[in-house]
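Undergrad: Provided below for reference: sequence and predicted model.
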Amino acid sequence: MRSSNPVFSRRGFSRDNGGYAGFDAQYAQAGTATNPYATNPYAIDPTTGMPAAPARGAAMTIDDVVSRTAMTLGVLIVTSVVAWLALPVDPANLGKSYMIGVGAALVAFVLAMVQSFKRKPSPGLILAYAAFEGFFLGVISAATSYYLSAGVVIQAVLGTMCVFAAVLVAYKMRWIRVTRRFTGFVMAAALGFVLLMLANSLFMLFGGGDGLGFRSGPLGIVFGIVGVVLGACFLAMDFKQVEDGVTYGAPREEAWLAAFGLTMTLVWIYLELLRLFQILSGDD
């Protein structure tokens, strides 16, 4: 099984149908019989009296994932607050602030793509992504607070925290089981969702108004709920990847990759909730 997150999709955290961990599969393709991360570093070769395998490096733990995720989200929150306080969103300056926010979002997207195709996680790149993404979120949140109310932003933040907690509990209780069928369905639904949102944005850009109406009115509420549900599914898939990474002995540096993936998913959920609460507040 592969994760929905592009940063996880090139890593073999999970178990394949044949019963091998993803790290095992990578080394099997290279002609190595066993996963070096799973090898007992203290085993002795009886013929030579020497260690049978090189000592294993530090493996990823849940604490590693929690600490890296806290650092990444911390950077995102700090830059969000800076953008909120530094950029004016009154009618006279809103356009300029939005341009800066969109520019930050584009930089964050490029950094995310670069990290996604790197063979190893780069902490500096991941933290830079969080900084620019946070700046974008700060502009969007400040504008929402100014033109609607700060309550909408607070609702979106609390809603994101509640979704995270609910999915984590459901996953730990095994109410949600991440299987190949589950992953395939979520990926197909996510692709359809993104294509519809892209089409809606293009119609808004060239045709004006609400485009196809997917992000406003009753239809916008439906699509907002769908977006949140998809985000919750992504979270479950990310939890599965983290669990498999810990179980199968992924290197400690992979904790940065886990933090990166979780941050992207939480940003998705926050933006969907923010838009949903905007619609419910009467701003179509």
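TA: Noted; the coordinates are in hand.

Undergrad: only C-alpha atoms for contact and neighbour calcs from this point on.
TA: Fine.

Undergrad: At which residues are the helices of the stretch 51-200 of the chain located?
TA: Remark: helices assigned in the stretch 51-200 of the chain by DSSP state H, counting those that start in this stretch are 62-86, 94-116, 123-147, 150-172, 180-207.

Undergrad: what's the most buried one of those?
TA: For these, ranked by mean neighbour count under the definition mean count of other C-alpha atoms under 10 Å, the leader is helix 123-147 at a mean of 22.

Undergrad: between it and helix 94-116, how big is the angle?
TA: 150 degrees (axes from the mean of the first three to the mean of the last three C-alpha atoms, to 10 degrees).

Undergrad: Can you spell out which helices and strands pack onto helix 123-147?
TA: helix 62-86, helix 94-116, helix 150-172, helix 254-280 (3 or more C-alpha pairs under 8 Å, 6 or more residues apart in numbering; DSSP states H and E).

Undergrad: So the residue of the chain most remote from its centre, which state does it fall into?
TA: The centre of the chain is farthest from one residue, residue 47, which by C-alpha atoms, centre = their mean lies 48.4 Å away. Look at residue 47: counting by DSSP: H, G, I helix; E, B strand; the rest coil, its state is coil.

Undergrad: Tabulate the helices of the stretch 51-200 of the chain (TSV), appending distance to residue 32.
TA: Shown next, in TSV, are the helices of the stretch 51-200 of the chain (distance: least, C-alpha to C-alpha, whole Å):
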stretch	distance to residue 32
helix 62-86	28
helix 94-116	26
helix 123-147	29
helix 150-172	33
helix 180-207	26
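
Undergrad: hang on, the earlier thing: now the helices and strands packed on helix 123-147 in TSV, please, with extra columns for distance to residue 214.
TA: Output for the helices and strands packed on helix 123-147, formatted as TSV (distance: least, C-alpha to C-alpha, whole Å):
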stretch	distance to residue 214
helix 62-86	27
helix 94-116	21
helix 150-172	19
helix 254-280	11
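
Undergrad: Nearest to residue 196, out of those helices?
TA: When the helices and strands packed on helix 123-147 are compared by C-alpha to C-alpha, helix 254-280 sits nearest residue 196, at 14.4 Å.

Undergrad: structure B:
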Amino acid sequence: MKTSNPVLARLGQAAERERAAGYAPTGPYGQPGYPQQPGYAPQGYGQPNPAAPGYPAAPGYPAAPPTVAPMSIDDVVVKTVTLLGILGLSAAAAWVLVPDALVRTAWIGAALVGLALGLVISFSRMANPALVVAYSVVEGVFVGMVSKAFESLYNGIVLQAVVATFGVFFVMAMLYKVRAIRATPKFVRGVTAAIVGLFAVMLINLVLALFGFDTGLRSGGPLAIGFSLVCIVVASLSFVLSFHEVEEGVRMGLPQRYSWTAAFGILVSLVWLYIEILRLLSYFQGDD
């Protein structure tokens, strides 16, 4: 169960602890494996039964069922769609219910709460579905408020950004599926470093903006366009990291509830990509 990804390594350690508490990994061909219990023996004719020497075990006779099921790709797909549905409903509700005068306040508040929840989820050693769902709700408010603000300035821009976001996502999924892009250790380190670097730059830019300094990164000029393009490229490549983590998590036999953590990673990339595409489109239609 070796992996160069620190997140997967941490989750793998948690999975090992759960196995020690009664979880059994999958067996051949993906069927659930079963912990050996007194009185049961491996399936198959003629195999010795340690609980009853001299008597073969009955074919296919199950042991006690595993206490925790392993995650699968289907689990991640279902959880991702669920989180997107929650985010969409939350965004729609915020769009309709929050008055125009409070859009900016709700936008900033949701961004701060979402950042806090995201950090807790990212650095947590255990999967927490409740926190992931809460994050989706808060991010829905954030996305709804940002979308409402941009749509009030540029009619139709939200639909364009949504279509472009999911278009990029499906293209990256296809490229990963055919192995046109591979999550090699060097690739993972490079994209991870780029993500950390970009968020550091955005944080510094935000702090400077609060003190009245305009760096030009979000002003709509050539520098802002270039910065958004870089962010869009890196956000797109981050899907490769998420797809790789899902595959590795399934291979490592992580418990099923860790599919929420995998879906959370995909959701974060989708929201980031959407916001950057929304910004980029606005630069070609006028100032923010």
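TA: The structure has been received and is ready for your questions. Remember, predicted model here, so these are calculated numbers, not experimental data.

Undergrad: Which of the helices and strands packed on helix 123-147 of the first structure sits closest to residue 212 of the first structure?
TA: Using C-alpha to C-alpha, those put helix 254-280 closest to residue 212 of the first structure, at 15.3 Å.

Undergrad: so where is the closest one in the second structure?
TA: Under TM-score structural alignment, the counterpart of helix 254-280 of the first structure in the second structure spans residues 258-284.

Undergrad: Just list the residues touching residue 117 of the first structure, thanks.
TA: Neighbouring residues of residue 117 of the first structure by C-alpha atoms under 8 Å, 6 or more residues apart in numbering: 7, 10.

Undergrad: what do we get in the second structure for it?
TA: Checking TM-score structural alignment: residue 117 of the first structure goes with residue 123.

Undergrad: Mean deviation, the lengthiest helix in the first structure versus the second structure?
TA: Identified as the longest helix of the first structure according to DSSP state H is helix 217-247. For helix 217-247 of the first structure, the mean deviation from the second structure after alignment is 0.9 Å (mean C-alpha distance after the TM-score superposition for the first structure).

Undergrad: which helices and strands does that helix pack with?
TA: helix 62-86, helix 150-172, helix 180-207, helix 254-280.

Undergrad: Now render the ones you listed as CSV, adding distance to residue 111 of the first structure.
TA: Putting these into CSV (distance: least, C-alpha to C-alpha, whole Å) gives the following:
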stretch, distance to residue 111 of the first structure
helix 62-86, 14
helix 150-172, 24
helix 180-207, 20
helix 254-280, 11
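
Undergrad: Contact partners for residue 100 of the first structure?
TA: residue 136.

Undergrad: Show me what it lines up with in the second structure.
TA: Match for residue 100 of the first structure (TM-score structural alignment): residue 106.

Undergrad: Its match and residue 247 of the second structure, how far apart?
TA: 37 Å (C-alpha to C-alpha, to the nearest Å).

Undergrad: which residue lines up with residue 242 of the second structure in the first structure?
TA: Aligned partner of residue 242 of the second structure by TM-score structural alignment: residue 238.

Undergrad: do the same with residue 167 of the second structure
TA: Using TM-score structural alignment, residue 167 of the second structure pairs with residue 162 in the first structure.

Undergrad: picking up where we left off before, to residue 263 of the first structure, which of the helices of the stretch 51-200 of the first structure lies closest?
TA: helix 62-86 (6.7 Å).

Undergrad: For the alignment partner in the second structure of residue 178 of the first structure, give its distance to residue 193 of the second structure.
TA: Under the alignment (TM-score structural alignment), residue 178 of the first structure pairs with residue 183 of the second structure. Counting by C-alpha to C-alpha, the gap from residue 183 of the second structure to residue 193 of the second structure is 14 Å.

Undergrad: same check, this time on residue 104 of the second structure
TA: Following C-alpha to C-alpha, the distance that separates residue 104 of the second structure from residue 193 of the second structure is 31 Å.

Undergrad: what do you get for residue 145 of the second structure?
TA: Here the criterion is C-alpha to C-alpha. By it, residue 145 of the second structure lies 30 Å from residue 193 of the second structure.

Undergrad: hmm, back to that, test my guess that the match of residue 178 of the first structure contacts residue 239.
TA: No. Assessed by C-alpha atoms under 8 Å, residue 183 of the second structure is found out of contact with residue 239, at 10.2 Å.

Undergrad: Give me the more crowded residue out of these two.
TA: residue 239 (23 against 18; other C-alpha atoms under 10 Å).

Undergrad: Return the distance of the more buried one relative to residue 212 of the second structure.
TA: Residue 239 of the second structure is 35 Å from residue 212 of the second structure, by C-alpha to C-alpha.

Undergrad: Same question for residue 198 of the second structure.
TA: In this view, residue 198 of the second structure and residue 212 of the second structure are 21 Å apart by C-alpha to C-alpha.

Undergrad: same thing with residue 115 of the second structure?
TA: Relative to residue 212 of the second structure, and taking C-alpha to C-alpha, residue 115 of the second structure is found at 23 Å.

Undergrad: cool, residue 73 of the second structure as well?
TA: Residue 73 of the second structure is 47 Å from residue 212 of the second structure, by C-alpha to C-alpha.

Undergrad: swap in residue 288 of the second structure?
TA: Residue 288 of the second structure is 17 Å from residue 212 of the second structure, by C-alpha to C-alpha.

Undergrad: again with residue 153 of the second structure
TA: For residue 153 of the second structure, the distance to residue 212 of the second structure - C-alpha to C-alpha - is 23 Å.

Undergrad: contacting residues for residue 154 of the second structure?
TA: 282, 285.

Undergrad: Counterpart of it over in the first structure?
TA: Checking TM-score structural alignment: residue 154 of the second structure goes with residue 148.

Undergrad: what about stretch 134-146 of the second structure, how far off from the first structure?
TA: Relative to the first structure, stretch 134-146 of the second structure is 0.7 Å off (mean C-alpha distance after the TM-score superposition for the first structure).

Undergrad: do stretch 194-202 of the second structure as well
TA: Counting by mean C-alpha distance after the TM-score superposition for the first structure, stretch 194-202 of the second structure comes out at 1.9 Å.

Undergrad: so how far is that stretch from its chain's centroid?
TA: 18 Å (C-alpha atoms, centre = their mean, to the nearest Å).

Undergrad: who's in contact with that stretch?
TA: Contacts of stretch 194-202 of the second structure (C-alpha under 8 Å, 6+ apart): 231, 234, 235.

Undergrad: Restricted to buried residues, select the residues you listed in ChimeraX.
TA: Selection of buried members from these for ChimeraX, criterion 16 or more other C-alpha atoms under 10 Å:
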select :231,234,235
